[in-house]
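> Give me coordinates for this.
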Amino acid sequence: MCLMVANTASMIAEFNLPNLTLLKSLGYQVQVACNFEQGNTCSAQKIERLKRQLNEMDIPFHQIDFPRSVNPLALIRAGGQLRKLLQAYAFDVIHTHTPLTSALVRMEADGHSKIIYTAHGLHFFKGAPLHYWLVYYPIERWLAKKTDVLITINQEDFHRAKAHLKAKRVVYIPGIGVDVDAFSAHTIDKTAKRKELGLEEDDTVILSVGELSKRKNHQVMIRALGQLNRPNLHYLIAGQGQEEQRLLRLACTLGVHLHLLGYREDVKDLYAIADVFCLPSKREGLGIAGIEAMAMGLPLLTSHVGGIQDYAIHGVTGYVCEKNCPRVYAQGIEALLLNEKPVCDSQDNKRIASQFDMKYAKTCMEIIYKTLYPKCGERNCDDPPHTNA
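I've put the predicted structure just below:
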């Protein structure tokens, strides 16, 4: 029996349905524990749809009040709820996601379950604030001893975890992967879609996809656009979050055409009508939206942090910027939109995106699940690529 744990239901809905399907196909009995009520980055309708999907898949699910940030009282409450769940069922394998939730899971686990921990971006990274290193690094180093498989989703985390965190195995898998063929082949009536969004055919569209949070750093892009005198430039963000009003006020002050589209399920259409994709994050485990955009042939305007470094190459995939410098982002916009010679080739971006295809991620996860619980398959498998085993 396997328990899939994540801090939010949106993490299950957007990143773990393929893993749940795989586990069921391997013969696992599966349950899910996450926060369905707070902190989700997708719509309430999608959460309800997730619950229906889990019911249809015969996967019981449990509400655990996991917080998304450090809150001692909330962590104590979530820990108590999780403890009761772990005492009620004998889970052979627990697959847990994100650092804070996974720290709680590993502290509450009784040692009888095999633990898979997918980090989705370690908090101690090059350029991280000092207090991140002082707090999160010792905790992860201690809890690594309780971890059977530590899955990292970018190369920086993989090499640091392999060198300094003593998990039984450290594995690199590039996230859940992207269905590259589906994105690459997607076509729409661009004129009609732009009209639907209130855009003119000759408008220049810069797109970001991600929650409206300080970590995603959309404000740096708004400030960059405020430095340019191009009235036909429009910045679209697909996502929801606490920074919505702050971003709207900033755009109004700077005279920037900002379109906050909320949570969207038509992101392929949005990629198709965009001229540039922007990913200005201060911290990013991988940034799957950037890979999706490349699969659509879009040039990238990105920061140079975390997993973004694994695919964003300055002068090849687009323009790479200092994460907190609007002036450099403004230069990047001009380079991508005004140069007579293109900064990047769409076919190169599609080729790089293909290295992150979901088929590879699925193969790696199948090997891990079979290796940890051989009863689910007919044989043990060799270790997946990029492990320390």
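> hey, let's count contacts and neighbours off CA atoms from now on
Noted.
> Burial check on Val316, number of neighbours?
Val316 has 19 neighbouring residues, counting by other CA atoms under 10 Å.
> Oops, could you answer that again for Tyr271 instead?
Neighbour count for Tyr271, taken as other CA under 10 Å: 26.
> Next: Asp202.
Asp202 is flanked by 10 other residues according to other CA under 10 Å.
> List the residues that contact the residue lying closest to it once chain neighbours are set aside.
For Asp202, ignoring the flanking residues on the chain, the nearest one in space by CA to CA, 6 or more residues apart in numbering is Asn232 at 7.7 Å. By CA atoms under 8 Å, 6 or more residues apart in numbering, the contact list for Asn232 reads Asp202, Asp203, Thr204.
> Tell me which stretches of the stretch 101-250 of the chain form helices.
All helices of the stretch 101-250 of the chain, identified by DSSP state H, counting those that start in this stretch, fall at 130-143, 155-164, 180-184, 190-196, 218-226, 244-254.
> quick one: the fifth one to helix 244-254, angle?
To tie it back to what came earlier, the one meant is helix 218-226. Interaxial angle, helix 218-226 versus helix 244-254 (axes from the mean of the first three to the mean of the last three CA atoms, to 10 degrees): 10 degrees.
> do the same with the longest one
Our comparison of helix 130-143 with helix 244-254, counting by the same axes, to 10 degrees, yields an angle of 150 degrees.
> how about this one, so we can line them up?
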Amino acid sequence: MDGPAGARVGNRRRRGGRPARRVAPLRLPRPRASFPDYGPLHVAGSASDVRGWPARRLVRFGRAPAGGVPPQLPAPWRLSRRGSWVDRVRHERAVRRPQVRETLGTVFALHIDTARSWRGGQQQVLLTVLGLRARGHRAVLVAHPEGELYRRASEGPDLVPLAPINEVDLAAAWQLSRLVRKWRPAIVHAHDPHAVAMVSLGLSFGAPVPRPKVVASRRVDFHLQGNTFSQWKYRQVDGFIAASGAIRDILSHDGIPSGRIVVVHDGIDVEKIAHRPAADLHAEYWLPHGVPVMVNVGALVAHKGQRHLIDAMPMVLREVPDAHLVIFGEGELRAPLERQIEHLSLEKRVLLPGFREDVLSLMKSSDLFVMSSIAEGLGSAVLDAMAMGLAVVGTRAGGIPEVVVPGETGELVAPGDARTLAAAIVKLLKDPALRRAHGEAGRQRVASQFDVEHLVDGTLSAYRQLGVCG
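Next up, the predicted model:
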């Protein structure tokens, strides 16, 4: 290209023999992250201070009033001489971290439950969150916005919606990751298997420093799945809270070190249940007054074993002809159970009214509670029944024997055995005095060992074992 006065530029020489000046290539500024310019970084004495920080940012951190002294940084957090934007980000986190720990109480935990239904597990989540808040801790609940747990917790603060489509919903996991990085909780507590997946995926996208401890509650006595994803997600968990000793044994069998498992039994609000007014179960379902009524509460799924309870009813009716059974709950087995009832001609003796929010009030006017599960973590419905003074007939599945004492608070039979189940029911239906004695003993047992205070104490003890709660 020709330059002024016929001179050649570039690599060619001028006419006078002097080499042309090489044109320097255009250098664009190096791309930088969108962080504001905080100005130079200095080291002063035994601590580093920061000059030139925007006053509103310092006020937002809560470290200095407007126009006040810049925040002081402990010596271990000295910044490098270059003062790069990475150092500034690290400094920002170092300044912010003590504020979160100091101002939010003894422990700050993020509790996650992804279920839409209302079952015993969701009841335990709500009781745990409310119990921790009552003691001055910060407990944020992340729940499905269309779930019953979200609705029941909507009156309180610190409630965040999260609606994963499945356990590998990356968009929901990214949303959770941003939430954790923004709020920086000490603990992320996952209360169901899908929540464990969301937490594991979310933290893999990025986690604050230090990384929060991950706690997983386990309330079912099923073995962990053996697929690759399940194994990976549970490897991200720092500690497990098992609802019963039976669940602890299963986790140990599945390869979880015993030192990472803490048994915390479910709890209930005994005082609230005791003062709940009773509803007339007989009048509600047009049952003759004075006839004995048994109650079962649980999802209509295979491991709850309602089909064995229905199979036991003809044997019960041969001994107690006026007995009735009411099974509260919804689930995938409703249609098969209805066909079973019709096949046994029990339409007038076995009722399936579905899910009732006032089920506790209706249970109070029943005569006997029956838990027919063939697999059960602990059985929070059993705790509810015992708290209101009902004798219990249960199975030896999972953690039920840790709650029901045979011959003292009720009777226990082998899971899936309709004949022995019927015999235990008949024994208690024919002896009202024995039912009352078992019911009173059960009430005292629950009040002394399975109330909300024990649930919260156990949860905090598990947190302490992870080194995140003083």
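> what's the TM-score here?
After superposition, the two chains reach a TM-score of 0.77 (TM-score structural alignment, normalised by the length of structure 1), with 345 aligned residues with a CA RMSD of 3.1 Å.
> looking at the helices of the stretch 101-250 of structure 1, which is buried most?
helix 218-226 (a mean of 23; mean count of other CA atoms under 10 Å).
> Check which helices and strands that one sits against.
Contacts defined by 3 or more CA pairs under 8 Å, 6 or more residues apart in numbering; DSSP states H and E place helix 218-226 of structure 1 against helix 244-254, helix 326-338.
> Could you check the ones you listed and tell me which one is nearest Leu3 of structure 1?
Distance to Leu3 of structure 1, taken as CA to CA, is lowest for helix 244-254 among these, at 34.3 Å.
> What range does that closest one cover in structure 2?
Alignment of helix 244-254 of structure 1 against structure 2: residues 334-344, by TM-score structural alignment.
> got it, and stretch 318-325 of structure 1?
Under TM-score structural alignment, the match for stretch 318-325 of structure 1 in structure 2 covers residues 410-417.
> contacting residues around that stretch?
For stretch 410-417 of structure 2, the surrounding residues in contact (CA under 8 Å, 6+ apart) are 305, 308, 372-374, 391-397, 401, 404-406, 420-421, 424, 435, 438-439, 442.
> can you do 6 Å?
Contact with stretch 410-417 of structure 2 is made by His308, Ile374, Ala391, Val392, Val393, Gly394, Thr395, Arg396, Pro406, His438, as judged by CA atoms under 6 Å, 6 or more residues apart in numbering.
> Quick one: map the third one onto structure 1.
Meaning Ala391 of structure 2. Residue pairing (TM-score structural alignment): Ala391 of structure 2 is matched to Pro299 of structure 1.
> Repeat that for the first one.
The alignment partner of His308 of structure 2 in structure 1, by TM-score structural alignment, is Val220.
> residue contacts, its match?
Under the criterion of CA under 6 Å, 6+ apart, the neighbours of Val220 of structure 1 are Pro326.
> try 10 Å this time
For Val220 of structure 1, the contact set (CA atoms under 10 Å, 6 or more residues apart in numbering) comprises Gly226, Pro280, Ser281, Lys323, Asn324, Cys325, Pro326, Arg327, Val328, Tyr329, Ala330.
> What number of residues are in the vicinity of the fourth one?
Lys323 of structure 1 has 20 neighbours, counted by other CA under 10 Å.
> The alignment partner in structure 1 of Leu368 of structure 2 - nearest residue in space that isn't next to it in sequence?
Using TM-score structural alignment, the partner of Leu368 of structure 2 in structure 1 is Val276. Spatially, and ignoring its direct neighbours in sequence, Val276 of structure 1 is nearest to Ile206 (4.9 Å; CA to CA, 6+ apart).
> The one you found touches Leu301, doesn't it?
Yes: Ile206 of structure 1 is within contact range of Leu301, at 9.3 Å (criterion: CA atoms under 10 Å).
> Identify the contacts common to these two.
Residues within reach of Ile206 of structure 1 and of Leu301 at once, by CA under 10 Å, 6+ apart, are Met221, Val276, Phe277, Cys278, Ile333.
> In this structure the last one contacts Gly226, no?
Right, Ile333 of structure 1. No: applying CA under 10 Å, one finds Ile333 of structure 1 not in contact with Gly226, separated by 11.7 Å.
> what touches both of those two?
Arg327.
> rewinding a little: so how far is Glu211 of structure 1 from the match of Ala391 of structure 2?
Distance, Pro299 of structure 1 to Glu211 of structure 1, by CA to CA, to the nearest Å: 21 Å.
> Please identify which of those two sits among more neighbours.
More crowded of Pro299 of structure 1 and Glu211, by other CA under 10 Å: Pro299, with 29 against 23.
> what's near enough to touch that one?
Each residue near Pro299 of structure 1 by CA under 10 Å, 6+ apart is listed here: 274-278, 290, 293, 312, 315-319, 336-337, 342-346, 348-349.
> Fine, thanks again, bye for now.
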